[in-house]
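>>> could you look at this predicted model? Sequence included:
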Amino acid sequence: MLLIDDAPGAPPADDFRSLLQSLQAGKPQKSSHGATYSDKCALMTWALHETLLDMERDDMAKSCTISLARDARRADLLIKYGICTENFTARAGVLGMSLGGGDRGGDIVRQTRKLIRRFCTKFANKPRWNCGPEPQFMEGLFNHMTSKIEIVMSDSAANEILAGDVGAGKRDVNIEDEGAQELHPNLKMIGRDKAHAFRKVLQRPYCADEFLQALMTDHVLGSHSMVQIISNSHEFSLWLEDEISRQEQTAGFGAKCKNLRSAKHRFESHSTPLGRMLLYSPAFLATCQKIAENRKGNKEGRCALAYLESLTPESLCQFSMLGDAADEGLLLVRAMDKENVDMAEIATVVHSFQSRIGALFQQSKVVECGYTHYVLELLRSGSLCIFLPNAVKKFKGVDSGMLERCITRMRCWARLAVEVLRAEFPHHSLFNATQVFSLKTEREQVCEITQTTNVHFHRLAQVFDVNAAALRDQLLRHRPVAEQMMREGGLKSRDAWLRAMRRLGKSGSPSDHLSPVMWRYIAWQAIGIELATFGLVVVEETNYMESNLTVLNGGDSISFDIID
């Protein structure tokens, strides 16, 4: 509760409400108020900030598990947190942000400790002319937080890996500072960004085959490839747009595109130019031919001519299969790239990807759908024709031997993609074990005692010190309630379980083995789900907001009372 004194000069409650709404909308205060921005506005913002921090500290003190998501970029660091209490109150927020603190592993641990201390300090970073209480460090809260941090999420950069090991005491803690102590001694897991990990499914498998690697380089990735030459030239892009507008038989393609939209800095974005090049093959080849004719003495003209001369039905067929593979990989990456992805359903997404590429390439279904089917029909129609300086090249289809060679290469690609998934998402991973909480899995599959389900329950029981058989029994007993919650509210597994556990907790249903595991399952995902829903406070050039940005998901629960 924010108490507002009615002493002279004290702002009315309506002013605080208005300011809070403005902060929740993410509006920069100095640019909004302009010349009227004053020390009073700064003090009001700080008061709201401290009120929200008090609410967060209260929940943090009751937490039974804490998860951190850490993003280090150059010398800057942003940390988000997620918590869950024994009565299944889940909360998320921004622990803090540090600027210019260094980018080495020891620097990251040092800045993490600094941000936790700032979070645990009341009345810190006061604005000028403030005569309130001096900063008060809450040592009890600090010790509680460091003892309850059980997972740290980060990417796989070398400095982040080192920081995770140093903070957990797996490496020399003196890397942080001489005489430093473990920052989170009870850490159970160091998580890695799954979206970054699954991008390797797109990047690695094709590199193992010389033919596939050369094909990707010559068509898309190389600086001499026509995709890059056309994408990096405004004039050539206009030529392509004109050719696309004249291409016929494009029903079902949607709105005709105007460019290839190639961005080399993100590998997964190459599926877009790859797909557009295949769908608009006649227009793309006509553009290459026009470049070869009009830029004979330039590098672009020579590259275009060399590309057209080297193009074969086999390379087009193989390239179309790579396009289908890239689309499947992109679906996997996009599913993992959402902040609110439910980790209980990651295994289902991975299994679905494996099933799809197995059907496409191991069972040769790729010739019946997607880019491959379209390109094969285009080749069989005989409509693809290229006019070279001394010859005319006309494509007349693909023979069975050529098609089998292309599919064989993609079968190798599929096997390598599965191995990449096994390396990035191992069966023994604690994340993998949480698939027992997925409500999208048939209940019979969870009820059936198999080696796989036993491994998952025993893994969770071992890490969280509960009985595996009792955990499985209580989960199956509580699952129908969670399924009902999911059906009624259209919820994800995590949110459905959260509501179910709250309801069952009030009824006194036994959950002494399920609850400790469920606390972690909920808290470890609270970060993404909450921050995807609520915005951050944005205040320009204010020292007191540099270190502790606050997620205003608690703003609606603030009451404004005026003391008479």
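Nice, thanks for sending it over. Numbering: from 1, shown residues only.
>>> please make it C-alpha for all contacts and neighbour counts, starting now.
OK.
>>> so which residues of the stretch 401-550 of the chain form strands?
Counting by DSSP state E, counting those that start in this stretch, the stretch 401-550 of the chain yields no residue ranges for strands.
>>> over to the chain?
Under the criterion DSSP state E, strands of the chain are mapped to 2-5, 63-73, 76-85, 90-98, 121-122, 136-137, 149-154, 189-192, 385-388, 391-394, 560-563.
>>> how about the ones you listed in CSV, adding distance to M277 and mean neighbour count?
Conversion of the strands of the chain to CSV gives the following (distance: least, Cα to Cα, whole Å; neighbours: other Cα atoms under 10 Å):
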stretch, distance to M277, mean neighbour count
strand 2-5, 60, 15
strand 63-73, 35, 23
strand 76-85, 39, 24
strand 90-98, 43, 24
strand 121-122, 57, 18
strand 136-137, 61, 14
strand 149-154, 36, 23
strand 189-192, 34, 18
strand 385-388, 16, 16
strand 391-394, 18, 12
strand 560-563, 60, 12
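>>> included below, for side-by-side comparison, is a second structure:
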Amino acid sequence: MDAEKRAQCTWERRKDVWSQALVAGDTGQTWLLPQTVDGRFSLACWCCRAAGVDSTWSEGVVTNNFGNLKRHHESQGHINAMIQLGLLEPNEDTILKGAPSEEAFMKVLANRLECRSLQKGIPGVGQRLKVTDMQVCMSASLCMLDKAFLQDAVSISVFQDVRKHVLLVRFQACSQDLTVRCGVLAHADLKKDGATTAGTMETLWTALECFYSDLDGNVEHDLLQEFCAKVQFFCSDAAADELLCGRMLKHSGIFPQMRYQVWDKAHACGRLLKRPWQADERLASIVDRFALGGDSIAQKVQSSPHVARIFQDACRRSETNGIRAGRVKSLSFAKHRFCSISKPLGRSLLYIEAVIETCVWLTLHRAGEPAGLAAASWLREVSEEELLLAALCADGSDEVVAFLRHFDQENWDAADCHYWVTSFLSKLHYLFNEEAAWEVPGYTRHILSVLENNSFGVVIDGDSKSFGGYPVPGDVKRRCMRHLQAWVVTVASILATEFPHHELLSSFMIFDLRVSTRTDLDADQGATRDTALRRLARACGVSAQGLQDEVEDHFPVAKHLAVTQSLSNWESWRRAVRKTQARGSTAERHPAGNLLPVLCRYGAMQCSTSGIEQLFSQVQLHLGRDRGHMTDDHAFAEVKLIADGKSIPDQKSFLQGARACWLAWYGHQRASPAEQRLDAGVKRKPKQDLRFCKTSGDSEATFLAGRREASGAGDRVSLEEAVEAALEGAGDVWDDSMIQELEFQECKRYRNLANAFLVDAVTEDDVPADLVEVAQYFANADEKGAQQRQNKRRKCLEILEPTPPRLGSASIWLERDAWDELMPLTLRRSRVEQVQDASLFVVTRPDKPPAVVRWTAMLHGADITDLTFLRSNGQRGVAFNYDAAVSIQRHLLVSDEFWEDEPQLAATLELAILSPKSRWRKLGSWEAFAERYEKVAGPDIAAHLRKPKQVLAITTAAVQAALGMESVLTAEEFEAFCVRLTCTKRSLCGT
């Protein structure tokens, strides 16, 4: 019996059962349609046929297997057909049927966030390829949620950073209802042109187009333009290329409304550590000797495991440690992490006895070696004064690090910035200007106690040395403190540069809820807040008086929420405004029309790339070095999940979007995967390290917390007060390098203010009288620089991607007549016999052509190629193009001596001067040369207007030596001066 007969017999026996099981939606009727066409029995689906679905079931299928019927009944195509015909109500189960379940997507997300390997897949979900595709779907779903939020956003900030040729961009946006959202916009390789600012901008734009693409890959231009128009803040580090990129993004029109370019404040705090020490040679030598230098003990302990063990043993035996030393392993030397310099500096002082003991060991066991010599030098130069200076530097550096930690996170509160700056300066004023560092807990008091209560003795190269055992003299302490007071002045100058008063960021201080009421402010503080309020009102285009009234109206509500619920400044203001605007009656009594736009900027504005840098490290941890082969889509998916997968506001929409993306891109998933062993991919518990045990004393963290708390006991002072006191105390300790640093910071502040003025980001109160003219000069210089960069880039691209000579329109000269037979037939008629008639020369060595050929190409402008280029019709070989030297206006004397010495070259020059396109003019004698030279470069002409190279003479070396004029050249000098060539065919990498 054939298949059609079996299928028909089975249908007759089972049609009642099948019809009840396979119902078309809610109709109660089966979708099965038995039919006989041309004597052939089959079963068709009338739903798919009516919906116009192009499938075998619309035509008819020969089957007697109920499993085949059931699979079609559950297929997504059949379900869509019934939805289209109105036979089935669309819901999540029907629309997303066939995609991996929500539980499966959640397992993949958890696996990615836990940094588990994908090599063996995920049990119950699938193998590696399916899991990576599911990650792409989840990333696309997150992007859709981001795009929906950004469409409703009022203000947007963009942060970017580059590491190892990879561009990473994040955003933070605030909507009208004061909801804040941040996420990853781009993670892209910069390709070959990424090292330039223009290349970075092109990569950014390409990445934005990818972000704003639909499921079919089409760019959503309207949404992209709407996003770009809302970007108001751009943040990067202070690298020159990043700052230039920010300015170009504004001027290029990519972000037309971007008015505020700010740099990362954590990097700015890092400059507070580095630059002030470099300005003072004495402090720089101390820091270098104790922490940063290649010969420092911190470096020796860090680089040698054996010396580290000697140091550890000495720490355990020491009786003068400032903290417990049971688990200490090193001095935490890491020169590339400059912001952590306080650790090796501070530990060297807390374990000073162990450091000295380690140096003694090195002088004995590494005698004559670099480590031993460095240790001997350290012991020879160390003194009570050196130790005190190092301790004071350690206290100062720890204060800078504590200040830096406020900004070393992505979500720090902009309203706190002014408070942190003032607190930091007040602590420095208290420690060094008021000289409290001698008394409060810290590195300085510890080293004073060690020196007063202990004495140390060593022998260095046969010489004895001892220090400590008696109170440190007052004049020594005074000399040390003067250096730190000068350091405070330098720090304050840099602080004023990195945190300028005119910056919009500092104006958000009006939302700081630490002040009780406005009446608690003194006159200066009140004036500062009024200026900040006017600056914000101007930036947001609202009424200054209206903003002030609404801020004062909502201040008690926000203050109450902050105190009773321990909320941050931002969260308190957000809830306060939402509370007053929740109902129409309260909204009328407490208007917020001026306050809301300012709060939207407050919520969107961030000045930190720390989140990006931390994300770079997280990506490296998750992906490792072995997965660098991933495509751009898979890499972006990984980064998006790592960064934004931890906190998803609408998880239900996220999972539905991921399932929809799966169906759109990959269709129906296959049957469930094979089971794996239960412990596959499970990390083993790390073994407990029992090598070290606790000893008595406080930990380093407890020590630092105590000293930082004690340093805040002083009164709060302004920057001007701290600088005035420090200048008075520093006395005559200033040197040229310190003065130069202060002058540099003053110039930098003025330039930054001019740039802010150009983008209308400052108020009239911030602008000095002479700033407008200077700012215009900077604007012209920036415009000129941008044009120069564009020309340079275009020229580089022309060199890297040259246009080879066109053989079809060239007049070809051959170095050898025998090559005529090797020429393509179509080019033989283009051959010329005379050198001066050719525009393309074919020679044996294009880099070393005959002198007449080279000079002819140099003067007239022509191409020089090899025979391979000619025979391959320009597909292979080498070609050089020479610019025409005679196209630049000059006067030239070809001397009689040169005619006698080089008649061929002289004749070539003569023909070039007489050519129709030449702008050269011939001088007939030395007298004519002298007369012309006097007119363009003589002593009566101003130095900046002299043009000696417009008048040239070519002669022999003897005549040139006798005259000694820069316009009189030999043949070699003349050729070097005139030649301008590019390689138009390299035969390298397809060029």
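Perfect, I can see it now. These numbers come from a predicted model, not from an experiment.
>>> before we move on, back to that, out of the strands of the first structure, which is closest to L332 of the first structure?
Ranking the strands of the first structure by distance to L332 of the first structure, with Cα to Cα as the measure, places strand 189-192 first at 16.1 Å.
>>> onto which residues of the second structure does that closest one map?
Taken onto the second structure by TM-score structural alignment, strand 189-192 of the first structure occupies residues 260-263 there.
>>> contacts for stretch 264-282 of the first structure next, please.
199, 202-203, 220-221, 227, 244, 247, 253, 257, 260-263, 284, 320, 323, 326-327, 330, 371, 374-375, 384 (Cα atoms under 8 Å, 6 or more residues apart in numbering).
>>> quick one: end-to-end length of it, please.
24 Å (Cα to Cα, to the nearest Å).
>>> which residue range of the second structure does that stretch align onto?
Here stretch 264-282 of the first structure aligns to the second structure at residues 335-353, judged by TM-score structural alignment.
>>> same thing with stretch 342-355 of the first structure?
The alignment places stretch 342-355 of the first structure over residues 413-426 of the second structure (TM-score structural alignment).
>>> whichever residue in the second structure pairs up with M485 of the first structure: how many residues sit nearby?
Counting by TM-score structural alignment, M485 of the first structure corresponds to L561 in the second structure. Other residues near L561 of the second structure number 19, with proximity taken as other Cα atoms under 10 Å.
>>> please tell me how far the residue nearest to L561 of the second structure when sequence neighbours are not counted sits from Q548 of the second structure.
If the residues on either side of it in the chain are set aside, L561 of the second structure comes closest to S572, at 5.7 Å by Cα to Cα, 6 or more residues apart in numbering. Per Cα to Cα, S572 of the second structure is found 18 Å from Q548 of the second structure.
>>> ditto for D650 of the second structure
When distances are taken as Cα to Cα, D650 of the second structure and Q548 of the second structure turn out to be 36 Å apart.
>>> between those two, which has more neighbouring residues?
Neighbours per residue, other Cα under 10 Å: of D650 of the second structure and Q548, the larger number sits with Q548, 17 against 10.
>>> check contacts around the residue nearest to the spatial centre of the second structure.
Geometric centre of the second structure, nearest residue: D161, 1.2 Å, by Cα atoms, centre = their mean. Taking Cα under 8 Å, 6+ apart as the criterion, D161 of the second structure is in contact with 167-169, 236-237, 242, 609, 612-613.
>>> of these, which ones are shared with the first structure?
Using both residues aligned by TM-score structural alignment, their matches' Cα atoms under 8 Å as the contact test, the members of these still in contact in the first structure are 167-169, 236-237.
>>> show me which of those residues is closest to S377 of the second structure.
Of all those, the one with the least separation from S377 of the second structure (Cα to Cα) is D237, at 38.7 Å.
>>> quick one: furthest residue from the center of the first structure?
Farthest out in the first structure is N390, which, by Cα atoms, centre = their mean, sits 51.6 Å from the centre.
>>> ok, back up a step: give the contact list for the match of M485 of the first structure.
Under the contact definition (Cα under 8 Å, 6+ apart), the residues listed for L561 of the second structure are 567, 572, 575-576.
>>> surely G603 of the second structure and W570 touch.
Yes - counting by Cα atoms under 8 Å, G603 of the second structure sits close enough to W570 to count as a contact (7.2 Å).
>>> ok, residues contacting stretch 397-411 of the first structure?
By Cα under 8 Å, 6+ apart, the surrounding residues in contact with stretch 397-411 of the first structure are 209, 212, 313-314, 317-318, 321-322, 361-362, 364, 376, 379-382.
>>> list the buried residues of it.
For stretch 397-411 of the first structure, burial by neighbour count (16 or more other Cα atoms under 10 Å) applies to 397-398, 403, 406-407, 409-411.
>>> try stretch 533-543 of the second structure
In terms of neighbour count (16+ other Cα under 10 Å), stretch 533-543 of the second structure has its buried residues at 533-540, 542-543.
>>> tell me the one of the residues you listed nearest D896 of the second structure?
A539 (73.8 Å).
>>> and the aligned partner of that closest one in the first structure, what does it touch?
The alignment partner of A539 of the second structure in the first structure, by TM-score structural alignment, is V463. Contacts for V463 of the first structure were tallied using Cα under 8 Å, 6+ apart; they are K188.
>>> now which residue in the first structure aligns to F227 of the second structure?
With TM-score structural alignment as the criterion, F227 of the second structure lines up with M145 in the first structure.
>>> next, count neighbours for that match.
25.
>>> equivalent analysis for the one 3 residues further on, please.
Burial of K148 of the first structure, expressed as a neighbour count using other Cα under 10 Å, amounts to 20.
>>> what about the helices in the stretch 401-550 of the first structure?
Defined through DSSP state H, counting those that start in this stretch, the helices belonging to the stretch 401-550 of the first structure, from first to last, are 430-433, 443-447, 451-464, 468-489, 493-507, 514-531.
>>> again with the stretch 201-350 of the second structure
Under DSSP H, counting those that start in this stretch, the stretch 201-350 of the second structure gives helices at 221-230, 240-251, 265-279, 281-287, 297-303, 305-317, 342-350.
>>> the stretch 351-500 of the second structure now?
Along the stretch 351-500 of the second structure, counting by DSSP H, counting those that start in this stretch, helices occupy 352-365, 370-381, 384-407, 417-428, 443-453, 474-498.
>>> what does the third one rub up against?
It stands for helix 384-407 of the second structure. 265-266, 269-270, 272-273, 283, 286-287, 290, 339-342, 345-346, 349, 412, 420-421, 424, 427-428, 437, 442-444, 447-448, 451, 467-468, 472, 476-477, 480-481, 484, 608, 708.
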